[in-house]
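# here you go, sequence then predicted model.
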Amino acid sequence: MNLDAISSLLIDHFKEIVPLTEADILSILPKLEVKVVKRKEFVLQEGQISKHMRFIVKGSLYAYYMEENGKEHITQLGIEHWWINDLYSYLSELPSRLYIRANEDTTLIQISKRHLEILYKEVPALSEFWRLKIQHAYVNLQERTFENVRSDAYTKYRKFTADYPTIEQRFPQYMIASYLGITVEYLSYLRKKHLSRLS
């Protein structure tokens, strides 16, 4: 996939939510950075400050934090046409508490915070795009927090598969289990239970 095709995917993504003129697009394109990461390569590590918004063109990434005993807790999964970042670090400009790592060979488009601040003035529609995106992210985070408290594991698993029907095939079982806050063994049990109810 060439640079023009990669860039047009992000432009089309923006245009799904906000209108863009040709002049807007010409302002945006020079500020995009394509980054290719190999499987298991880090995009962000704990202690670094997140300075980019990242759009996944191809591949998959996941974000996690580490307990003192070395156990990983996965907080985000990301596939094509999703954004993945440590918004806390990005917005606060404080060191990240997360790692973001490639689950597959991945192509990203990054926009630096400095360039995005310029674009907010040059292309006001992008400011509206991010206002809506961040509102949506906050609503999802709050819903997930409530769901973790009030829903049993099977309900969480069923909602996960309904909301993201293709994502389960892209990540290892232990990552899905960590994201749902259960063990791999229990995830296997829930899968069997779910399949038996569907058949």
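Structure's in. What do you need? Numbering: from 1, shown residues only.
# CA atoms for contacts and neighbours, from now on please.
Will do.
# need the contact list for S7.
By CA atoms under 8 Å, 6 or more residues apart in numbering, S7 lies in contact with L29, L32, I109.
# do that again at 10 Å, thanks
Contacts were defined as CA atoms under 10 Å, 6 or more residues apart in numbering; by that measure S7 touches H13, I25, I28, L29, P30, L32, E33, V34, V57, I109.
# report the buried members of those residues.
Neighbour counting by 16 or more other CA atoms under 10 Å classes I28, L32, V57, I109 among the contacts of S7 as buried.
# tell me which two in those are the farthest apart.
I28 and V57 (16.6 Å; CA to CA).
# name the residue closest to the centre of this structure, please.
Compute the mean C-alpha point of the chain, and by CA atoms, centre = their mean the closest residue is I84, 2.9 Å away.
# try this one next to it:
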Amino acid sequence: MDFAAKLIENIREIVPINSNDEKAIIEHFRLKKLQKKEFLIQRGDISKHMRFIAQGSLRNYYLDSQGKEHILQLGIEGWWINDFYSFFTQTPAKFYVQAVEKTVIMQISRDDLEKLFISIPLMDRYFRLKIQKGYIALQERTIFRMSQTAEERYLEFRSKYRHLEQRFPQYMIASYLGVTPEFLSSVRKKLYDS
């Protein structure tokens, strides 16, 4: 499978790079394979790479003081995942990023990314637009979590991310939505029975 082609396709959806740009971009990215349940980042690590999911799925979560898991992000092919705060500030990660299934990542170091921004200015634009989109999604999710019922949040999740429901276990989706697995199960049953 051509993982580099997936990355280039993702970039081309946002910015018009040429074939010379493609070659330069691919030269700066490295392939990393993860087994199911393997960690990409653990709390305390410093994130030194920006990471594109070429195949598979991951979750980004943190553990509260009671050891309860809170999922902040679910990621599949074509998405970027990281502890962005750690990456941008070069401070220890507060989150865990773990493979949910066998996964292939295309990653680029901070230094190589800065070089790309200089040599291919469209890459700076690409990442700016991706980060803006991610920030907007985070704000929407925060507002929905404060203003919607758990059932409304689940319905919103299903309408936006129907394909994720098939890829992640129910307890992970429940954590992402901020509900218990039992509550999510009862909401799903209620919806399917009606």
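Everything's here; your move. Keep in mind that this is a model prediction, so the values were computed, not measured.
# one step back: now secondary structure too, for the buried ones among the contacts of S7 of structure 1, in TSV please.
Shown next, in TSV, are the buried ones among the contacts of S7 of structure 1 (DSSP: H, G, I helix; E, B strand; the rest coil):
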residue	secondary structure
I28	helix
L32	coil
V57	strand
I109	strand
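# for those, which one is nearest Y186 of structure 1?
Using CA to CA, V57 is the member of the buried ones among the contacts of S7 of structure 1 that lies nearest Y186 of structure 1, at 32.4 Å.
# what's the match for the closest one in structure 2?
The equivalent of V57 of structure 1 in structure 2 is A54 (alignment by TM-score structural alignment).
# circling back: these two touch, right, the residue nearest to the centre of structure 1 and F55?
Yes: proximity of I84 of structure 1 to F55 meets the contact threshold set by CA atoms under 10 Å, at 6.7 Å.
# what is the neighbour count of L184 of structure 2?
For L184 of structure 2, the neighbour count with other CA atoms under 10 Å is 21.
# output the residue interval of structure 1 matched by the strand or helix carrying it.
Using DSSP states H and E, the secondary-structure element containing L184 of structure 2 is helix 181-193. Residue correspondence for helix 181-193 of structure 2 in structure 1, counting by TM-score structural alignment: residues 184-196.
# the matching stretch vs structure 2, average distance?
The superposed stretch 184-196 of structure 1 is, by mean CA distance after the TM-score superposition for structure 1, a mean 1.2 Å from where its aligned residues fall in structure 2.
# about what we covered before: switch the buried ones among the contacts of S7 of structure 1 over to CSV; also include distance to E168 of structure 1.
Listed next are the buried ones among the contacts of S7 of structure 1 as CSV, based on distance: CA to CA, whole Å:
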residue, distance to E168 of structure 1
I28, 33
L32, 30
V57, 18
I109, 24
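# relative to I79 of structure 1, which of those residues is nearest.
Sorting the buried ones among the contacts of S7 of structure 1 by how near they are to I79 of structure 1, with CA to CA, puts V57 at the top with 8.2 Å.
# that closest one reaches H81, doesn't it?
Yes: under the criterion of CA under 10 Å, V57 of structure 1 makes contact with H81 at 5.9 Å.
# shared neighbours, those two?
Overlap between the neighbourhoods of V57 of structure 1 and H81 consists of L9, L10, L108, taking contacts as CA under 10 Å, 6+ apart.
# highest neighbour count among those?
Comparing the shared contacts of V57 and H81 of structure 1 by number of neighbours (other CA under 10 Å), L108 comes first, having 26 neighbours.
# just say helix, strand or coil for the counterpart of that residue in structure 2.
When structure 2 is aligned by TM-score structural alignment, the residue opposite L108 of structure 1 is I105. Secondary structure state of I105 of structure 2, per three-state DSSP, is strand.
# P95 of structure 1 too?
On the basis of three-state DSSP, P95 of structure 1 is classed as coil.
# trace it over to structure 2, please.
Residue correspondence to structure 2 (TM-score structural alignment): P95 of structure 1 is matched to P92.
# which residues touch its match?
The neighbours of P92 of structure 2, taking CA under 10 Å, 6+ apart as the test, are Q42, R43, G44, D45, I46, S47, D83, Y85, S86.
# just the closest of those residues to E151 of structure 2, please.
Out of those, the one with the shortest distance to E151 of structure 2 is D83. That distance is 28.5 Å, counting by CA to CA.
# what's the single longest helix in structure 1?
Under DSSP state H, the helix in structure 1 containing the largest number of residues is helix 124-150.
# quick one: the strands in structure 2?
Ranges of strands within structure 2 are 30-34, 39-41, 49-55, 57-63, 69-76, 96-99, 103-109, based on DSSP state E.
# okay, those strands in CSV with distance to E165 of structure 2 next?
As requested, the strands of structure 2 are exported to CSV (distance: least, CA to CA, whole Å):
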stretch, distance to E165 of structure 2
strand 30-34, 21
strand 39-41, 22
strand 49-55, 17
strand 57-63, 12
strand 69-76, 10
strand 96-99, 16
strand 103-109, 18
